[in-house]
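*Asks:* prediction below, plus the sequence it came from.
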Amino acid sequence: MLNEFKEFIARGSVIDLAVGVIIGGAFATITGSLTEDLIMPFVGWIFGGVDFSSKFILLGSVPDGIAATDYAALKKAGVAMVGYGAFITAVINFLILAFIIFLMVRAVNRLLRKGPEAAAPTEVDLLTEIRDELRRK
């Protein structure tokens, strides 16, 4: 059983998947920072200085000693609320990440199409060249 496990782990696809997950996690952190630290403040500025990350609708009562406007404290206290600002931020983060992955896949597909196989002339191309050369002689 140990040998089978070693063979499974040694497969290229498993190792590639592990590398992809690790890089994806790091990339998600970068994308999260891009959204939260650069894009959302700009979006908030456009909408008149609104901080979307702390926008919410209270559904329950506010405990004593916690400000009704402190999203983090209310969330920590377990107050029922809808955090639509955090959701908007997560959606924008997802869209950015999905678009970047789309661009990466698109670039890889273009590179694969431009490989040596794609550059080789077809039989029709070769025959056309031969015909044209024979006509010239």
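*Replies:* Thanks, I have it.

*Asks:* can we go C-alpha only for contacts and neighbour counts from here?
*Replies:* Noted.

*Asks:* can you give me the strands in this protein?
*Replies:* The residue ranges that make up the strands of the chain, judged by DSSP state E, are 57-58, 81-82.

*Asks:* let's bring in a second one:
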Amino acid sequence: MLKEFKAFAVKGNVIDLAVGVIIGAAFGKIVDSAVNDLIMPIVAAFIGHLDFSNFFFVLGAVPAGTAMTLDAMKKAGVPVFAYGNFITVAVNFVILAFIIFLMIKQINRLKGTAEEAAPKEEVLLLRDIRDSLKK
């Protein structure tokens, strides 16, 4: 069983997956920073602050002296329907997905120019066949 586990653990797919998860976590931090530190301030300058997290409905009795903020309501144990937080997360997701789309599109464009520079092996083989048939 130990041999099988060792064979599984050192397989290329498992190692590739581990590297992908680590790179993905680091890339996630970069994209999160790009959204929060670069994109959202620009969006906020044009549209206004996109934080709807304090939009909620109170579903229970509010204890006296409790501030009417989402954090205060949650700390007091008041049931709330926090639709604003969902809206904020959804807007951030759409912006994040669009940024990732643009990044992948740029990477694919750069890959395309590199692939066009070097002909594929099949093309080289077909050229050799064509040249030998001409002789």
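*Replies:* Thanks, I have the structure now. These numbers were taken from a predicted model, which means no experiment stands behind them.

*Asks:* quick check: TM-score for this pair?
*Replies:* Here the superposed chains carry a TM-score of 0.69, computed using TM-score structural alignment, normalised by the length of the second structure; 125 aligned residues with a C-alpha RMSD of 3.2 Å.

*Asks:* tell me the centre residue of the first structure?
*Replies:* By C-alpha atoms, centre = their mean, the first structure has its centre lying nearest to residue 97, at 2.3 Å.

*Asks:* of the strands of the first structure, which is nearest residue 31 of the first structure?
*Replies:* Residue 31 of the first structure lies closest to strand 81-82 among the strands of the first structure, at 23.7 Å (C-alpha to C-alpha).

*Asks:* residues in contact with the equivalent of residue 57 of the first structure over in the second structure?
*Replies:* Alignment of residue 57 of the first structure against the second structure is given by TM-score structural alignment, with residue 55 as its counterpart. Residues near residue 55 of the second structure by C-alpha atoms under 8 Å, 6 or more residues apart in numbering: 70, 82, 83, 84, 85.

*Asks:* tell me which of those residues persist in the first structure.
*Replies:* Among those, those whose aligned partners also touch in the first structure, counting by both residues aligned by TM-score structural alignment, their matches' C-alpha atoms under 8 Å, are 82, 83, 85.

*Asks:* ok, and the closest non-adjacent residue to the second one?
*Replies:* Sequence neighbours aside, residue 56 is the residue nearest to residue 83 of the second structure in space, at 5.7 Å (criterion: C-alpha to C-alpha, 6 or more residues apart in numbering).

*Asks:* show the contacting residues for that neighbour.
*Replies:* 70, 80, 81, 82, 83, 84.
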